[in-house]
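Trainee: The sequence isn't on hand, but the structure is:
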C-alpha cells in the first residue's frame, strides 16, 4: 500500500483527521483534537492540528504509505463554509512529514437552497 486518503474535518471547535486506504473502506488511523489536548477550547487550534497530523504521519509511515490525497471539509450546510484554523496547520504538518501530496480537495457540503438560517440576535437597547 503506497497511497492513502486523508480526510481533515476542521471546524472552529475541533479537528478530526482520518486516514483510509485508497478505496476509503479500511481505516488506517483516526486522530481528533480531544485525543491531543484536554483543554476543550484548544481542540480546534493550529497547534493541536499540527500534533494530530504528526501522529497520522507516523501511522502512515509504519504502514508504508508514501503519497496521499487530502480532502478538507468544514461544517458546511447552514453552518460556516470555511474550514477552521487547524486545517492549514494540518496540511503543512503532513507536508513536512515527508508525504507526497497528490491532490488537495475541498469537500465541504454546499446547500442548494436548503433550510432557513436562524434569525440574528438583536440586543435590547436601554432607554
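Mentor: Arrived safely. Computed from a prediction, not measured in an experiment: that's the story for all the values here.

Trainee: contacts, neighbours, all on C-alpha from now
Mentor: OK.

Trainee: so residue 69 is in which element?
Mentor: According to DSSP states H and E, residue 69 maps onto strand 67-73.

Trainee: now whatever helix or strand comes next after that strand against strand 67-73, angle please.
Mentor: Sequence order places helix 86-96 as the next helix or strand after strand 67-73, per DSSP H and E. Counting by axes from the mean of the first three to the mean of the last three C-alpha atoms, to 10 degrees, helix 86-96 lies at 180 degrees to strand 67-73.

Trainee: Tell me the helix or strand right after helix 86-96.
Mentor: Next helix or strand after helix 86-96 toward the C-terminus (DSSP H and E): strand 100-106.

Trainee: Please name every helix or strand in contact with that following strand.
Mentor: strand 67-73 (3 or more C-alpha pairs under 8 Å, 6 or more residues apart in numbering; DSSP states H and E).

Trainee: what packs against the strand it packs on?
Mentor: Partner elements for strand 67-73 (3+ C-alpha pairs under 8 Å, 6+ apart): strand 3-10, strand 100-106.

Trainee: hey, which of those strands is tucked in deepest?
Mentor: Neighbour counts (mean count of other C-alpha atoms under 10 Å) averaged over each of the helices and strands packed on strand 67-73 peak at strand 3-10, with a mean of 24.

Trainee: Measure how that one sits relative to helix 86-96, angle-wise.
Mentor: Here strand 3-10 runs at an angle of 150 degrees relative to helix 86-96 (the same axes, to 10 degrees).

Trainee: Use this one as the comparison:
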C-alpha cells in the first residue's frame, strides 16, 4: 500500500510568525551582487538586504532588537542591527554587495561602519537621500 502524503497545515495553525523558521532556506548563488539599503531617519534605522532583484533576504530595524524611544536613533543601535543583518545574509551565501544609504539620521554612520568592517565585500556606495529641487511653495505673506 502506498504511503500517505502528509497534510500541509496552514500558517494559522502554527500561531504567530515567530514560531516559523523564516529565511533559513533562502540561498544566494555565488555570482549575485546584493544591495544593502540603509534608511536612517531621526527616530529609527532600517536595514534591508536584497539579492539584487526583488527578493528581500534580510530586513531589520532597531526596534526589533529591543531598543526603545530615543535609543533607537543611536549609532550603536544601527551598528548592532546592521551587523546582525549582514551575519544572516553571509550565512545564506552572499559575498559582495552595493550599499545605498538614505536619510540624515544619527544611525547613518554607525550602519556604514558596520557594513565597511563586516564580512561582505563592498562594490559601491551610493547616497540616495532625496533632495528638494526648489521645495514647496511658501505660504502667502502674513497680513496683520
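Mentor: Great, that's in hand. Source: prediction; values computed, not measured.

Trainee: With both chains overlaid, what TM-score comes out?
Mentor: Between these two chains, after superposing, the TM-score reads 0.79 (TM-score structural alignment, normalised by the length of structure 1); 109 aligned residues with a C-alpha RMSD of 1.6 Å.

Trainee: Tell me how far residue 17 of structure 1 lies from residue 32 of structure 1.
Mentor: Here the criterion is C-alpha to C-alpha, to the nearest Å. By it, residue 17 of structure 1 lies 6 Å from residue 32 of structure 1.

Trainee: who's more crowded, the two?
Mentor: Just comparing residue 17 of structure 1 and residue 32: by other C-alpha atoms under 10 Å the higher neighbour count belongs to residue 17, 23 against 20.

Trainee: SS state for residue 108 of structure 1?
Mentor: coil (DSSP: H, G, I helix; E, B strand; the rest coil).

Trainee: That one -> structure 2?
Mentor: For residue 108 of structure 1, the aligned position in structure 2 is residue 129, judged by TM-score structural alignment.

Trainee: Next, the contact list for its match, please.
Mentor: 101-104 (C-alpha atoms under 8 Å, 6 or more residues apart in numbering).

Trainee: same thing with residue 35 of structure 2?
Mentor: Counted by C-alpha under 8 Å, 6+ apart, residue 35 of structure 2 has contacts 49-52, 97-100.

Trainee: any idea how far residue 40 of structure 1 is from the equivalent of it over in structure 1?
Mentor: Aligning on TM-score structural alignment places residue 35 of structure 2 opposite residue 5 in structure 1. To residue 40 of structure 1, residue 5 of structure 1 is 27 Å away according to C-alpha to C-alpha.

Trainee: The nearest residue to residue 5 of structure 1 once chain neighbours are set aside: neighbour count?
Mentor: In space, and not counting its chain neighbours, residue 5 of structure 1 is closest to residue 69: 4.8 Å by C-alpha to C-alpha, 6 or more residues apart in numbering. Neighbourhood size, residue 69 of structure 1 [other C-alpha under 10 Å]: 18.

Trainee: mind checking what residue 69 of structure 1 lines up with in structure 2?
Mentor: Aligned by TM-score structural alignment, residue 69 of structure 1 pairs with residue 98 of structure 2.

Trainee: quick one, what contacts that match?
Mentor: 33-36, 122-126.

Trainee: Present the helices and strands packed on strand 67-73 of structure 1 as a markdown table; the columns should include distance to residue 27 of structure 1.
Mentor: Below are those laid out as a markdown table (distance: least, C-alpha to C-alpha, whole Å):
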| stretch | distance to residue 27 of structure 1 |
| --- | --- |
| strand 3-10 | 10 |
| strand 100-106 | 19 |
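
Trainee: among those, which is nearest residue 117 of structure 1?
Mentor: strand 3-10 (21.2 Å; C-alpha to C-alpha).
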